[in-house]
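Visitor: any chance you can model this:
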Amino acid sequence: MSKKLYIETLGCAMNTRDSEHMIAELHDKEDYDVTPNIDEADLILINTCSVREKPVSKLFSEIGVFNKKKKEGAKIGVCGCTASHLGDEVFKRAPEVNFVLGARNVSKITQAVRKDKFISTDIDYDESAYAFSEFRNNPYKAFINISIGCDKKCTYCIVPHTRGEEISIPADLIVNEARKAAQNGAKEIFLLGQNVNNYGRRFSMSTHEKMDFSDLLNRVSEVEGVERIRFTSPHPLHMDDKFLETFVNNPKVCKSMHMPLQSGSTSLLEKMKRGYTKEWFLNRALKLRALCPDVSISTDIIVGFPGESEADFQDTLDVMEQVKFEQIFSFKYSPRPLTKAAEFTDQVESEVASKRLQILQDKQEKILDEISKTRLNKEYMVYFEELRSNGMLAGKSDNNALVQIKGKEEWLGKTMRIKITNPKRLSLYGEVVF
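Guide: Take a look at the predicted model:
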C-alpha cells in the first residue's frame, strides 16, 4: 500500500507549483499518494508564505491543529518561505515538526522525509536545472517556473531573503515542460517568476543562449497544443517596448497584464526602491491600453507604507482613476522581518492606514461597477477549467475575466464563445453561443 500525503499550500502561485513538485517527487521516489484527509496521512506538509504577517501566524496555529489530528507516527514538515527565514526556530517554537525545508530547496524533499529534524534553508542553493518529476493539480492548466529568486531590493519585501538571488531556468527545460503538459491535455501555460520579464538576466550555466522574456514567450507559443499563455508577475521597470509589442502581437499570449503599482507616489516608490516613477508606470499602462484596447490590467497596492502622506495616497488614487484597473490586490502595510522598511521610524498609524485602505477599496468597487456595465451582451472566448460544487462551469476569458455558465462536465478543457447576460463585479455569468 502507498503512503498518504496531506499538503496545505499558503501564498502565491509559485508556492502552488512548488507543492506540485514536492507531490511529484514524493510519489515517484517515496510512494506517497495525496489524501484530503489529514487523519489518514503518514506525512503532513505545510508549504508556507511569509510575504505578509497573517500567513506566518497561521503556520503555528495550523501546526498545533495538525498535531492533534494526525495519526500516531505521522510526520509534519514545514516548507516554503517561512521555513527559509525562520530556519531552526521552527523546531524551537513547534518541536513536533520533523523537518524544515526552505523555498530554495524543494528538490531535497525526499532527503527531508528520510531524516528526522532534517533542515535545509540555503537561499543560495541552485536547483534551476533540476528536472522535477511530473504532477499537476489541474489537468487543463500548467504552472511552469521560469526563474527562482529575486534580485530586487524592495524595502518592504522579504522574498529576496527567502528565495535568494534570481536565476533563470534554462529555456529548453521550460519548453520541454510545456510540451509534456500540452501532450497531457493542458492548453493553457502559466509562466511563473518573481519578475518574469527580467528573464535571462542570469543563468547558472554560462553556455546558455542569450534570451529575454519576449523571446521565451515566442518559444513557448511554438509548442504544439499550447493555445494560451499567461504569466505573473512582470515588473513595471522592465516593461520595455519590445515586451509590450510581443505581448500585444503574439496571439497566444492572453491579454491580461499584472502590473504591481504598490504606490502612485514617486517619492514613496523611491523609498520602496521600486526603480520607476508614477509617470513611467502611467506611460506603460496607458501605452498598453492604446496598443491593446481589450487588455485587462491588475495590480498590487500597499497603503500605509512608512511616511505615506495624504498627498502620496491621493497620487495612488489618481493612478487608479487614470488606469482603471480591472482587479486590485490591496493590503495595509505590515512590517516584515529582515526588511529595511521595518526599521523606518515614520510608520503610519494603523487607524489611518485602515481608513485609507477602505477608501481605496470603495473606489475600486465603483470602477468595477463601471466596467461591469460595459460587459453586458459582450461575447468572450472562454477556456473552461473548473466544475464548481453548485454545478456551474468556470473559466477565464482571454483577458482574464472569470466567467461562469450552466454547462456540461465534458466542456471542461474546451474554449467556447460565451455571451454575457449578467455581469457582476467579480464574475461574469453568461450562456454559450452555438
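
Visitor: when you work out contacts or count neighbours from here on, use the C-alpha atoms and nothing else.
Guide: OK.

Visitor: count of neighbours near the closest residue to Ser147 other than its chain neighbours?
Guide: Distances taken as Cα to Cα, 6 or more residues apart in numbering put Ser168 closest to Ser147, at 4.2 Å, once the chain neighbours are dropped. If you count neighbours by other Cα atoms under 10 Å, Ser168 ends up with 23.

Visitor: what does Trp280 give?
Guide: Neighbour tally, Trp280, other Cα under 10 Å: 14.

Visitor: now do the helices in the stretch 151-300 of the chain.
Guide: Here the stretch 151-300 of the chain has its helices, by DSSP state H, counting those that start in this stretch, at 159-163, 171-183, 213-221, 241-249, 266-272, 278-291.

Visitor: which helix is the longest one in the chain?
Guide: The residue-count maximum for a helix in the chain (DSSP state H) belongs to helix 350-373.

Visitor: who are the packing partners of that helix?
Guide: Secondary-structure packing of helix 350-373 (3 or more Cα pairs under 8 Å, 6 or more residues apart in numbering; DSSP states H and E): strand 296-303, helix 310-323, strand 327-332.

Visitor: here is the second sequence; please produce its structure so I can put it next to the first one:
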Amino acid sequence: MKLAELAKELHITTDSFIKFIQDFDLELSECISTDFEVKEDFARFARENISFLKNYQKDLEQPKTVEDIAGNISQPADKVAEVIRKEKPAIYENGVYRSSVSSFGVDQKLGGDYNFVYNYFGKRMPLAKRDFIGYRDLFFYISKALDPFANENTTLTDWGIHRPAGIILYGPPGSGKIFWAHKIAQIIGYQFKEIKKYYLGTSFVDGNETSFNDFLLETMKQEKVVLFMDDFDNVMMERTATSSVNSCDEETKEIILHHIDRFEEEELLMVASANTLTGIDREILAPGRFDVVIPVFPPNVQERAEIILYYMTKDLSDEALLKQILEKNNADHLPFWNEISARMKVFSNTMLIDFTQSLKKRIRTQYLKDNSLDIDIKKHLQPALREASAKLTDEYFEQMSRFIKDISVNNYDDFATRIENLKQELQHYRIVEKPRQAIGFTHNSDSK
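Guide: Next up is the predicted model:
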C-alpha cells in the first residue's frame, strides 16, 4: 500500500503523515520504502492511533501564536519560542504559524511523553540495512517534486500540473548528487541511464559515426528513463561577452532545447548535476524545461556520525577483527562518533568516506604490529581526521559559499535550519585578521 492510499483510507493528508514522521524523528526505513510503500508496522500504528493523527493534523493546519502553542502543551512561552526559532528560523518573526508548526512536535522536543509512538515500532533498523541515512527533509522535498509522476492523473486533470522534463541537483562536490539521481529513478520506477562524456558531440562506435542527437533520439524510444548528466553547469553555461562557450557544449545545449518538449510524452526525465546554478543559461531554466532545482547538502553533524558508523561497519562479517575492535571501544554505537563528527564541519560525504578508510588502515597497521585486539581507536582519530581534511581547500570553501548563496535565493524557506547551520559551520574556518600596528614610533597620545 502506498502512503497516498493509506492517507485516503484514513482521511488524513499525505503532508500530515510526512510532517508527523519528521516531527517525531522516526526512522524512514521503519515507516515507508523509497517508492512510498508503507511498512506494515506503520500502517497498523496509523489505523490504531487514527484519533491522535487526526488531532495532529487539525493542530498542524490551525493558525496559532507562541502563546497559543504554550497554552496547548502547558509549556513556558519562551521555551516554545526557542524551539520554533531553532527549527523554523525563516518564519519565526511572522508571529502566527500554520501548516508548518505543530504543537505536538514542539511538545515532543520539550520532553513531552510520546512513548506510545516510539514503543510501537520494532527494533531500530541497522544502518547497514537502510536505504539511506538521514536526509528525511530532502527525501520528502524530492518526493513532492516528483508527485506528478506518482499521481499523474489527478495532478494533470485536477490541477493542470505536468511532470517536470528536467531536474537540476545542485550542491558542492562530494555531496552525493549522483546518489540522489539514482533515488529519483527508484522513487518514480524509471530505469537509470547516464550520459557519458564521450556521448557528447560526434564519435565513432563500432566504426559507425554517431552523435549526441542520435543517442538522445534512441533513448527517447525506450520506456521510462531517468537520463543523468554530470557537470551540467559547465556544459550549459550562458554565453556572454566575457565568457566563451565550448562549441561542443553549445551544440549539446541546442539539441536538448530542441527535444525537451517531447520528454514528458516519451516518458523521459533528465536529471542533471551541477555545483552551482550561477551561470547556467536562463533558457535552460525556463518553465517547462529544467525549472525544478533541488539542493543536495553536505551531511549535518548527526548524519556525519551515522555515515561514519555505516562505513566503519559496512561489509564486515560477524567475526571480523575490525568489528571486534569496534565493540571493545564501544565504537559500534553512534555516541562514540559524536565528538569527532562535531569537528568535521562542512565535510562532504566523500571526505567522510576518506576518513573511515584512513582510520581502518591505521587500526589494521597497529593490529599487525601488536597482534592484539586491544587497540584504542581514539588515538587514531586525529591523524585520520587530519588526512581527510586535506580536501578542505580554498576552492572547496568557495564552492560552499556559492552553494549557500544559491540555496538562499532558490530554496531558503524549505531548508532554513540546514542553511543556517551550514553558515555557522563554514564561518568556523574563516580567519579574522588582527588589526595591524601602524608603522613608525608610538606617540604618547597613541598609547592612551
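
Visitor: send over the TM-score of the superposed chains.
Guide: Superposed pair, TM-score by TM-score structural alignment, normalised by the length of structure 1: 0.28. Supporting alignment: 216 aligned residues with a Cα RMSD of 7.6 Å.

Visitor: picking that back up, the residue nearest to Ser147 of structure 1 reaches Asn145, doesn't it?
Guide: No - applying Cα atoms under 8 Å as the test, Ser168 of structure 1 and Asn145 come out as separate, 9.1 Å apart.

Visitor: what's the following helix or strand after the helix or strand that contains Cys248 of structure 2?
Guide: With elements taken from DSSP states H and E, the one containing Cys248 of structure 2 is helix 247-259. Toward the C-terminal end, the helix or strand that comes next after helix 247-259 of structure 2 (DSSP H and E) is strand 268-274.

Visitor: helices or strands next to that following strand in the packing?
Guide: Against strand 268-274 of structure 2 (3+ Cα pairs under 8 Å, 6+ apart) you get strand 166-170, helix 177-188, strand 225-229, helix 232-235.

Visitor: dump those into CSV; add mean neighbour count as well.
Guide: Converted to CSV, those look like this (neighbours: other Cα atoms under 10 Å):
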stretch, mean neighbour count
strand 166-170, 24
helix 177-188, 20
strand 225-229, 23
helix 232-235, 20
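
Visitor: what helix or strand is Met351 of structure 2 located in?
Guide: Using DSSP H and E, Met351 of structure 2 falls within helix 349-370.

Visitor: buried set for that helix?
Guide: 349, 351-360, 362-364, 366-367 (16 or more other Cα atoms under 10 Å).

Visitor: what's around Val65 of structure 1, how many residues?
Guide: 11.

Visitor: Ile76 of structure 1 versus that one, what's the distance?
Guide: 11 Å (Cα to Cα, to the nearest Å).

Visitor: tell me, what's touching those two both at once?
Guide: The overlap between the contact sets of Val65 of structure 1 and Ile76 (Cα atoms under 8 Å, 6 or more residues apart in numbering) is empty.

Visitor: what's the neighbour count on Ile7 of structure 1?
Guide: 22.

Visitor: which residues touch it?
Guide: Listed by Cα under 8 Å, 6+ apart, the contact set of Ile7 of structure 1 reads 19, 34, 44-47.

Visitor: buried ones in the helix or strand hosting it?
Guide: Using DSSP H and E, Ile7 of structure 1 sits within strand 3-9. By neighbour count with 16+ other Cα under 10 Å, strand 3-9 of structure 1 contains the buried residues 3-7, 9.

Visitor: now these in JSON lines, with distance to Gln358 of structure 1?
Guide: Formatted as JSON lines, the buried residues of strand 3-9 of structure 1 follow (distance: Cα to Cα, whole Å):
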{"residue": "Lys3", "distance to Gln358 of structure 1": "47"}
{"residue": "Lys4", "distance to Gln358 of structure 1": "44"}
{"residue": "Leu5", "distance to Gln358 of structure 1": "40"}
{"residue": "Tyr6", "distance to Gln358 of structure 1": "37"}
{"residue": "Ile7", "distance to Gln358 of structure 1": "34"}
{"residue": "Thr9", "distance to Gln358 of structure 1": "28"}
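
Visitor: widest-spaced pair of the residues you listed?
Guide: Maximum pairwise distance among those (Cα to Cα): 19.5 Å, between Lys3 and Thr9.

Visitor: quick one on the thing from earlier: could you list every helix and strand in contact with the very next helix or strand once past the helix holding Met351 of structure 2?
Guide: Later in the chain than helix 349-370 of structure 2, the nearest helix or strand by DSSP H and E is helix 378-388. On a contact count with 3+ Cα pairs under 8 Å, 6+ apart, helix 378-388 of structure 2 meets helix 349-370.

Visitor: just checking, what packs against the helix it packs on?
Guide: By 3+ Cα pairs under 8 Å, 6+ apart, helix 349-370 of structure 2 packs against helix 301-313, helix 378-388.

Visitor: in JSON lines: these, plus mean neighbour count and distance to Asp137 of structure 2.
Guide: Shown next, in JSON lines, are those (neighbours: other Cα atoms under 10 Å; distance: least, Cα to Cα, whole Å):
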{"stretch": "helix 301-313", "mean neighbour count": "21", "distance to Asp137 of structure 2": "12"}
{"stretch": "helix 378-388", "mean neighbour count": "16", "distance to Asp137 of structure 2": "27"}
